[in-house]
Structures are given as structure tokens and as C-alpha cells.
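J.: for reference, the sequence and a predicted model appear below.
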Amino acid sequence: MNEEKQVEGAKEPKKIKPSLTPEKAKMLKLRAVLNSSRPRFIRMNSWKIKRLEDKWRSPRRSLDNKIRLQRKGFPPLVKVGYRGPAAVRGLHPSGFEEVIVHSPEELEKIDPTKQAVRIASTVGRRKRIEIIKKAEEKGIRVLNVGGA
């Protein structure tokens, strides 16, 4: 029953593309390639000790840490050389700059050619639907439409 309501009311939003320079488009493709070859940086001993998360922790403070010493057979150390291109750093994979929105009034300040909207997690269903409708009218892309 709940699924039927979603199917009836849900419209497939049209995809709005950003206005990108050819150089930025090329950099986005390069970043995607770099991301695919970038290693997973994991915490020391997270593969041995179950209670440790895989989340990266810097091994800089310990004397004998094999990751810090960059020993063969251990995960790689985070280095600045793994960063993406500066021109597209912080952009959404689509090429838009992400802006978090809490209310429909905040959509007035958005530039639809360069910016896309991400609705804040604290926004309820009613206001979320308002934001989505207003964004469609203005031609602004919403990145997290979800089931609303």
C-alpha cells in the first residue's frame, strides 16, 4: 500500500547538467580514473583486531608502526600525492558545487548552472517536498531526492 503511493506521486526528475569548461570536464574524468586506482587507506591492525574500525588513523605517533615506516606487505600511508586535481576538488561527481539547504527560501541564492542542492538530514518530509517542488520550478538539481 505504501509502495503504491510512492509510485503514483513520484516523478522522475529531469537531470540538469552543470555548465563546465572543457578543462573542468577533463579534470572530472581524470579524478574518476585516479579514484579508481587509489588504494584503501585502513587503520593499522584493523585486519587483525575485530573491535578496530577500518577508518584511517594516522600512525605518526608510534615508533615501530610498519605503516609509518612504509614496509612492504602493509597498507600504504596517506600522502599528498594521492589528492585529486585542484580545479575539481570538492565538487560533486556530476560537476556541481554542493550546497546544503534547510528551507525553501535558501533556494533563492542558488545558481542553477554551477550549484546543486543537497537537502539537510534534519529537514522533515513536508518541507522536503516543498524544497523539491521549488527546485524543479527554478531548474535546480536536487542531489538527494530519495523517496519524497
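T.: That came in fine, so what should we check first?
J.: CA atoms for contacts and neighbours, from now on please.
T.: Noted.
J.: could you pull out the strands for the protein?
T.: In the chain, the strands defined using DSSP state E lie at 97-101, 115-119.
J.: run through who's touching the last one.
T.: Right, the one you point to is strand 115-119. Contact with strand 115-119 is made by 18, 96-102, 110, 128, 131, 140-144, as judged by C-alpha atoms under 8 Å, 6 or more residues apart in numbering.
J.: next up, a structure to set beside the first:
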Amino acid sequence: MRKPKFRRQEWHRYKKLGENWRKARGKLSKARRYQARKPAIPTIGYCSPRATKGLHPSGYQDVLVCNLKELENLDPATQAGRIGSTVGLRKREAMLKKAKDLGIKILN
């Protein structure tokens, strides 16, 4: 089952509100009181399964790597690497080549 899009109360009425979710806090708010035919409110029941929680959409565990030694420690079956933003071009190219040899997926 897919999660509904949680949008701010009366987002369609006023352009300045935007669509981003904000909790309804009004005293007589129908959405806050879970009245029928009102948009869905984020609750704990919509959480994702524990098996997939924290995983990248590709299904791999996302691991930040900054050098070749960290890259070699990854498990290609369950983990994928994300090269740090401070890594330079020369080292990045070497890491990409090494990842290809080891069969490790790089996410960026």
C-alpha cells in the first residue's frame, strides 16, 4: 500500500501556504479532529517496514566513503558507496575504477 501525499490543510485555497505538511492546530479544525472526508494526517501507522527502513531506494545500504581503504571494506551484496563531497577528482576516478573491479555500486 502506498502512502498518501500529506499536504497542508487548505493548501489548495491559498497559494502562499504551499503544499508542505504542517500540523493542523486550530481549536475547531476538522483535519485535527480526524473528521471523515478530510485529507490524511501523518501517523505512526504509515511507517515503512523495518526491513527496508534506512535503505537507499535501490535496496542497498548507503555508506559514505572518502578513500580507497574504506571502499575495500564494503560488502558488494548489501552495501553501496557514496563518495564524499570533499574527495578530489584524481582520487574519485581511482575510487570509481576500484569500485568497478570489486563490483561495488556507487550512488553518486
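T.: Okay, I see it. This is a predicted model, so every value here is computed, not measured.
J.: quick one, which of the contacts of strand 115-119 of the first structure are buried?
T.: 18, 96-99, 101-102, 110, 128, 131, 140-143 (16 or more other C-alpha atoms under 10 Å).
J.: mind listing what residue 35 of the first structure touches?
T.: Residue 35 of the first structure neighbours (C-alpha under 8 Å, 6+ apart): residue 84.
J.: so what corresponds to residue 89 of the first structure in the second structure?
T.: Mapped onto the second structure by TM-score structural alignment, residue 89 of the first structure lines up with residue 53.
J.: can you count the residues close to that match?
T.: Using other C-alpha atoms under 10 Å, residue 53 of the second structure has 11 other residues around it.
J.: now do residue 113 of the first structure
T.: Residue 113 of the first structure: 16 neighbours (other C-alpha under 10 Å).
J.: same thing with residue 55 of the second structure?
T.: With other C-alpha under 10 Å as criterion, residue 55 of the second structure counts 14.
J.: still on that earlier bit, got CSV for the strands of the first structure, with distance to residue 22 of the first structure too?
T.: Shown next, in CSV, are these (distance: least, C-alpha to C-alpha, whole Å):
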stretch, distance to residue 22 of the first structure
strand 97-101, 17
strand 115-119, 17
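J.: the second structure: which residue goes with residue 30 of the first structure?
T.: Checking with TM-score structural alignment, residue 30 of the first structure has no match.
J.: now residue 49 of the first structure
T.: Using TM-score structural alignment, residue 49 of the first structure sits opposite residue 14 in the second structure.
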